[in-house]
Each structure stands twice: as C-alpha cells, then as structure tokens.
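*Asks:* My questions are about this predicted structure, shown below with the sequence.
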Amino acid sequence: MTTTHRTVWQTPRAGNISRLAQQTEQLGPLPPDQIRVGVSAVGLNFADIFALTGLYSATPAGAFIPGLEFAGTVLEVGADASGFAPGDRVMGVTRFGGYASIVDSEPDYLIPLPDDWDFAQGAAWPAQTLTAWYALTRLGALEKGLQVLIHSAAGGVGLQAMKLTRALGGIPVGTVSSVEKAAWLREQGFDKVLVRERDFARQLTREDLHFDLVLDAIGGKVQQASFAALKPMGRLVVFGAAEFTPTGKRPNYLKAAWRYLRRPRYDVMDMISSNRSVLAFNLIWLWEQKAQMRALLAELGRVSLPPPHVGHRFPFDDVHAALDLLRSGRSVGKVVLEPDAHR
C-alpha cells in the first residue's frame, strides 16, 4: 500500500525549543533520484539543540525539521535511483529533516544496516562515528602509540572516539563529569578515565598529564587547559562548544555573550613557538562533499567496531523529554527516538 503521509517534528523558526511541534504532512510523489525510507529510529545530537535555539551557524532560516541521522526500511525506490531495493534495512544522514517517520534521501546518503544491528544502533552510528573518525584521522593525524585526550568520553561522539582510538593503536584517555560515568566507562574496558575537577588545569598539572592529541566539544577553561597540556607537535581538534548549551528551552543571550567574549583565543605566533596547533570543524558541511563522505565511510568499513551504545530510547512522541535529557548532560551513549515507521 502506498504511504500518503508522514509525521514530523517541526519548528516555525529557531530560538525556542518549546516551538517544536508534531505535525502530519502529505507526501508527494517520490523524486526519481531518491529513495523513500520508513524511519524506525532517529539519532539525537547536540547540534539539534543548538539549531533549535538558534545558536548553530548552519540553522535553516524559517521553519525546519531538525535531525541529522536515522535508520529504517526502504519503502520505495525512484526510477533513477539505484543501490537499494524495497525492504532493505538502512541507516542514513541528512542535513536536517531527520525527525520524521519517513525520509526521502539520495542513495549516496544511505548505508546498509548490518544484519546484527537494530535500528536504534543504526541511527546512533553515522553522525557521531563520522565526527570521531574525521577528527582523529583527517585532522588529528592519529598514529599508533599517541596519547589522546577525549572529552565527554561517555557521550555519543566521545565513546566512538575512545573505541576508534584504541582500534587504531592510540592510547585513549577519557574525561567525564561524574564518578558514575567514569565507573561505567571502566566497565566498558577503558581504564584511563578522569573525572573533570572544577579546576581542570590544576588537575592536569597535579597529575603531570600531557597529550599528543585532544578532542574537545566543551570549550572554555576545559579547552584552554587541554591546549596547555599538549606536547610539542600536539593538536587540539575542536568540533563543538557544549558550554554554550542552554539550560532552558531558549538561550540566555547575556550569559552566552559573556561566554563568547571569554572564549579561548590562540595566538598563531605562540603556536609556532610551542609547535602546537588548533583545528576545528563542523561535520554538517561534509554532506555537500559526497565523494569525501563516501571515502570516509569506506575507511570506517575497514575498522572492526562493535555497534554503538544506545543508552536511552524514547518514543517518537516524547521528543521534548529526549531533548531535555540530552541537554542535561546526564545521558550515557546515544539518545534515540523510535518512530512507528508505518503510522
């Protein structure tokens, strides 16, 4: 039976998460170059929160559907599309539009879902694993034996970065915000874990810790202390700024402006003298570079990794509760929504 509608979560404009509301949309004919996927799981990311609150540079103007990754079953294949057939299980990436029960996608943005993974694990894989891989390999130039400091190591990207670092022969050292998360990471087989103290710089100095590579999505004083702990030829790779995460449904612009003014700044002349570097990226721009994205996916296909850890599953109707948990910083692993793909 042909599907005629879909359910989405859409906001009329960025600025307040409370505006995000569920809607039913009519589906038009499938474009000939695309594939229609019935979505069974949607991965949540901090980028969703920043987009919904208007703090993300890539946020669409006007109304938009958040969401960067999903997994589900192919429902229909356009006349000019290839590589997949109805009934195939897939995971995919999208530049917004993922909070939906059905997604139309170009084949280049879809990946076969491993037979032994469920849909939630598939939705937890693309964005966070590509982020970790790009940071470690393309920018971080990770080599065997290097010491890698990974912040928020119990989160989606952090946990994948810990696994990838170990798989590539590096030595991962994770940081987390609580002793409970540290204990959980040790249960996963990672023995080098720091519970970040309020004065992180003093903590690193006291324990005489130095690193070849740092992955940071926190910012602020944590980032400054991490840069100071780099060895010569060390690299700080930045892909987010969690310190700007709003505690409420909308930004506190005064607090955000204060933190922006006090953000870390790096002097290139000093970096030359100390032989350390800072690199930063936003993975969303990769969606426009299909050839490079496919190359990254091919590289990841040659790395043996277990399925990603899904720590929290929410019904599709409970999107606000899921976003609240992600924003709170209490989540472990990935937060996933599970729509009924055939509603």
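*Replies:* In hand now; what should we look at?
*Asks:* From now on I want contacts and neighbour counts done on CA atoms only, so please keep to that.
*Replies:* Fine.
*Asks:* list the contacts for residue 33?
*Replies:* 78-81, 106 (Cα atoms under 8 Å, 6 or more residues apart in numbering).
*Asks:* Please repeat the previous calculation with a cut-off of 10 Å.
*Replies:* 77-82, 104-107 (Cα atoms under 10 Å, 6 or more residues apart in numbering).
*Asks:* who's in contact with the closest residue to residue 220 other than its chain neighbours?
*Replies:* Residue nearest to residue 220 in three dimensions, not counting chain neighbours: residue 263, with 5.6 Å by Cα to Cα, 6 or more residues apart in numbering. Residues in contact with residue 263 (Cα under 10 Å, 6+ apart) are 219-221, 223-224, 241, 243, 257.
*Asks:* What is the nearest of these to residue 97?
*Replies:* residue 241 (22.7 Å; Cα to Cα).
*Asks:* re earlier: against residue 230, how distant is the residue nearest to residue 220?
*Replies:* Counting by Cα to Cα, to the nearest Å, the gap from residue 263 to residue 230 is 19 Å.
*Asks:* Likewise for residue 143?
*Replies:* Taken as Cα to Cα, the span from residue 143 to residue 230 is 16 Å.
*Asks:* Look at the two and report which has more neighbours.
*Replies:* residue 230 (24 against 15; other Cα atoms under 10 Å).
*Asks:* hang on, that one packs against residue 209?
*Replies:* Yes. Residue 230 lies in contact with residue 209 (Cα atoms under 10 Å); the separation is 8.9 Å.
*Asks:* for comparison:
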Amino acid sequence: MRAYQVTDHDQPAALADLPRPSPGPGEVLVRIRACGLNFADLLMQNGKYQETPPLPFTLGMEVAGEVVETGAEVTRFAPGDRVAVFGGQGGLAEFGVFDAARAVKLPEGMDAVAAAAFQIAYGTSHLALDHRARLAEGETLLVLGAAGGVGLTAVEIGKVMGARVIACARGADKLEAARAAGADHLIDAKTDDIRAAVRDLGGADVVYDPVGGEQFTAAFRACNPEARYLAIGFASGDVPQIKANHLLVKNISVLGLYWGGYLSFRPEVLTGSLATLLEWYAAGKITPHVSHVLPLEDAAEGLELLRSRASTGKVVITID
C-alpha cells in the first residue's frame, strides 16, 4: 500500500510502499478514502508535537473509510461499515489499523470528505465552547483565526449555541467565509485594531484563540469581567506568556483545551460531544467547510496550504 511517511524530522515526508497491515485484538482495518489535514501534522512532521510518534510513521490524524477486517474482540463493527476514526497518525495511507474504540459509524448522507473534515475541528470547538467555557446564549464570543480549520467551526457552533459572534481573520476572502458561517461582526486582523474593535462592540465574554502571539494580547485586553479565554493553539508560532496579576483585575479565567487528550482520561466527554455534533450535522445545523480536496500524491501541497494559511476551513486528502 502507499503511505505518506516521515522517516527524518529534518526531511519532508514522502510516499512509500509498505506492507498492508492486519488488525490485532480490539482493532479494525480500514480502507481509507479521505484524510483531514491539521496544523498538528506540520508540528508532528518536524518532531514538535506533544504526541509525535517514533520514527518512521505515517502522517494523518483523522480519516474516513470502510471497515475491511476486524480483529478479535471487536463487536461494534463489521466489514463494510462506513466509519470515521481519530487515529492520531496513519491516515495518509490506503489502509490503516486503528483502535476500534476510536471509530464511529457515519450517518446516512455523510460522505468521506465531510467525515474526514469533521472530528477534530468540530470536536475541538464544541468541547471548548460547551464543556470548558460553558458559553451561554446571548454572550459575546470572539473567535480569532476565524477562517481556519477550527476557527470556522467555532463561529458555526457559537451561533448554534446562541452567542453573538465576532470573527477575526486576515483579509476580505477569509472574513467572507466567517460571515457565511454565521458571524455577526467581522474584524480584519491585517488592518483593524482588534482591541479597540472588540471593545467598541461591547467586549468579549468568551475568546476562542488558536493563534496566540500579538492577537492574544489584543483580545485579552478586550475581555469583559469574568470572561473565559480559551487557549486552543498557537498558529502564529508565538506562545503568549500570561501575567497572573492581569487575570485578577477582571476575574478572567484562561482555559486550555487539547481535544485528543480526553481519550486518555475522560473519553466519555469526547464521545458524547461527537454524538451531539453528528446529530447537529444530520439536522443541517452544521456543515463542514472544505476549501481544498487533493489526491494523496499532492499531500505536500496540502500541508503547505496549512503552513502558508492559504486555506479556509479544512484541507482534505482523498485516497483512491
């Protein structure tokens, strides 16, 4: 089978021919049809992600496809079942073996591209806004990086939860994507004063921040008393340092969120969230936004779209 492998953190990943794997106890073998790319893939390729596997490994954290074979002790799935899986790695390949506990059956009408774009982006935003920040109807949500893979889902979910959403992104095209996802107000991170613009709109009760850097400083200063600040990631490359005394003045809470971490200590939170999201999808409340669909041969181009921030929503690799 073909797989997009990392063999050296100082060299780009490349296609390789590998033996087709077989499932062990509690595992499923999946014929992968689509794989969603994530910023974490870039970090993993360079050995900088918190859960980078030992070399060599295959990139690709989330996939959709069909079950081909089940290992011993697997009772929830059978060959032919259409599934999505958050495997953490191994997705940019024709076949993959995954823990059956990480797989979910797809609802009717959800194709492989939508499913591969779904789990991490929507799961991250839903757990952050609902479970961590307890976003309430009528509150003001500020979303930084609002046209990115997770940012657009935060805009969409914020609206489903009844919030007033301020979307901050770079440039007119990305702001239009955020507007189409339901944003009530738009801020151009390239030209606008983020702090002043948010304060003119009454301040933020919850901030969703996958960017960090200077935008963190501006958004933090635009928080209302008792605001909840969600640290999702640091796409800017700059991890902000928070002065504890600044938290005291407005009674602000800073909340971290690592979606995949719930698999190890509270998996029921993650699976419950995903069940809610699939219900919302079936009801037409949320729709994955995929700006680029590329074949496996162009996986490097897909990763570059993330690195250069040239995409909106998700980039998905299809595997024929």
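*Replies:* Received, thanks. As the structure is a prediction and not an experimental result, all values here were calculated from the model.
*Asks:* Report the TM-score for the pair.
*Replies:* Scored against TM-score structural alignment, normalised by the length of structure 2, the superposed chains reach a TM-score of 0.92; 316 aligned residues with a Cα RMSD of 2.0 Å.
*Asks:* re earlier: which neighbours do residue 230 and residue 209 of structure 1 share?
*Replies:* 147, 149.
*Asks:* neighbours of the aligned partner of residue 218 of structure 1 in structure 2, just the number please.
*Replies:* Matched by TM-score structural alignment, residue 218 of structure 1 corresponds to residue 211 in structure 2. Per other Cα under 10 Å, the neighbour tally for residue 211 of structure 2 reads 24.
*Asks:* Surely residue 211 of structure 2 is within a helix?
*Replies:* No. Counting by DSSP: H, G, I helix; E, B strand; the rest coil, residue 211 of structure 2 is located in no helix; its state is coil.
*Asks:* How much space separates it from residue 236 of structure 2?
*Replies:* If you go by Cα to Cα, the gap between residue 211 of structure 2 and residue 236 of structure 2 works out to 5 Å.
*Asks:* Now do the shared contacts for those two.
*Replies:* In contact with both residue 211 of structure 2 and residue 236: residue 145, using Cα under 10 Å, 6+ apart.
*Asks:* So which of the contacts of residue 263 of structure 1 belong to strands?
*Replies:* Secondary structure from DSSP state E places none of those in strands.
*Asks:* Columns distance to residue 46 of structure 1 and neighbour count on top of those residues, output as a markdown table?
*Replies:* Listed next are the contacts of residue 263 of structure 1 as a markdown table, based on distance: Cα to Cα, whole Å; neighbours: other Cα atoms under 10 Å:
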| residue | distance to residue 46 of structure 1 | neighbour count |
| --- | --- | --- |
| 219 | 14 | 20 |
| 220 | 17 | 18 |
| 221 | 20 | 17 |
| 223 | 18 | 24 |
| 224 | 21 | 17 |
| 241 | 9 | 16 |
| 243 | 11 | 16 |
| 257 | 19 | 12 |
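*Asks:* export the residues you listed to CSV and tack on distance to residue 330 of structure 1?
*Replies:* What follows is these, written out as CSV (distance: Cα to Cα, whole Å):
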residue, distance to residue 330 of structure 1
219, 18
220, 20
221, 21
223, 20
224, 24
241, 17
243, 14
257, 25
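*Asks:* Just the ones in helices from these, please.
*Replies:* 220-221, 223-224, 257 (DSSP state H).
*Asks:* Contacts only, for whichever residue in structure 2 pairs up with residue 115 of structure 1.
*Replies:* Residue 115 of structure 1 maps onto residue 108 in structure 2 when the alignment is built from TM-score structural alignment. Going by Cα under 10 Å, 6+ apart, residue 108 of structure 2 touches 82, 282.
*Asks:* for residue 108 of structure 2, helix, strand, or coil?
*Replies:* Going by three-state DSSP: residue 108 of structure 2 is coil.
*Asks:* now it: how far from residue 281 of structure 2?
*Replies:* Applying Cα to Cα to residue 108 of structure 2 and residue 281 of structure 2 gives a distance of 11 Å.
*Asks:* do residue 13 of structure 2 as well
*Replies:* In terms of Cα to Cα, residue 13 of structure 2 sits 34 Å off from residue 281 of structure 2.
*Asks:* now swap in residue 57 of structure 2 and tell me
*Replies:* Taking Cα to Cα, one finds residue 57 of structure 2 at 32 Å from residue 281 of structure 2.
*Asks:* what's the answer for residue 298 of structure 2, then?
*Replies:* Applying Cα to Cα to residue 298 of structure 2 and residue 281 of structure 2 gives a distance of 29 Å.
*Asks:* Looking at these two now, which is surrounded by more residues?
*Replies:* Neighbour tally, residue 298 of structure 2 and residue 281, criterion other Cα under 10 Å: the higher count belongs to residue 281, 17 against 13.
*Asks:* residues in contact with that one?
*Replies:* So residue 281 of structure 2 contacts 107, 109-110, 118, 275, 287-288 (Cα under 10 Å, 6+ apart).
*Asks:* Give me the buried stretch members for whichever strand or helix holds it, please.
*Replies:* If you go by DSSP states H and E, residue 281 of structure 2 is part of helix 267-282. For helix 267-282 of structure 2, burial by neighbour count (16 or more other Cα atoms under 10 Å) applies to 270-271, 273-274, 277-278, 281.
*Asks:* Of those, which is the nearest to residue 311 of structure 2?
*Replies:* residue 281 (22.3 Å).
*Asks:* just to revisit the earlier point, correct me if wrong: the match of residue 218 of structure 1 contacts residue 232.
*Replies:* Yes. With contact defined as Cα under 10 Å, residue 211 of structure 2 reaches residue 232; the gap is 7.8 Å.
*Asks:* Just say helix, strand or coil for residue 56 of structure 1.
*Replies:* Assignment for residue 56 of structure 1 (three-state DSSP): coil.
*Asks:* Number of residues surrounding the counterpart of it in structure 2?
*Replies:* Aligned counterpart of residue 56 of structure 1 in structure 2: residue 49 (TM-score structural alignment). Neighbours of residue 49 of structure 2 under the rule other Cα under 10 Å: 14.
*Asks:* where does the closest residue to residue 49 of structure 2 other than its chain neighbours land in three-state SS?
*Replies:* Using Cα to Cα, 6+ apart and skipping residues adjacent in sequence, the residue nearest residue 49 of structure 2 is residue 43, 5.0 Å away. Under the three-state scheme (three-state DSSP), residue 43 of structure 2 adopts helix.
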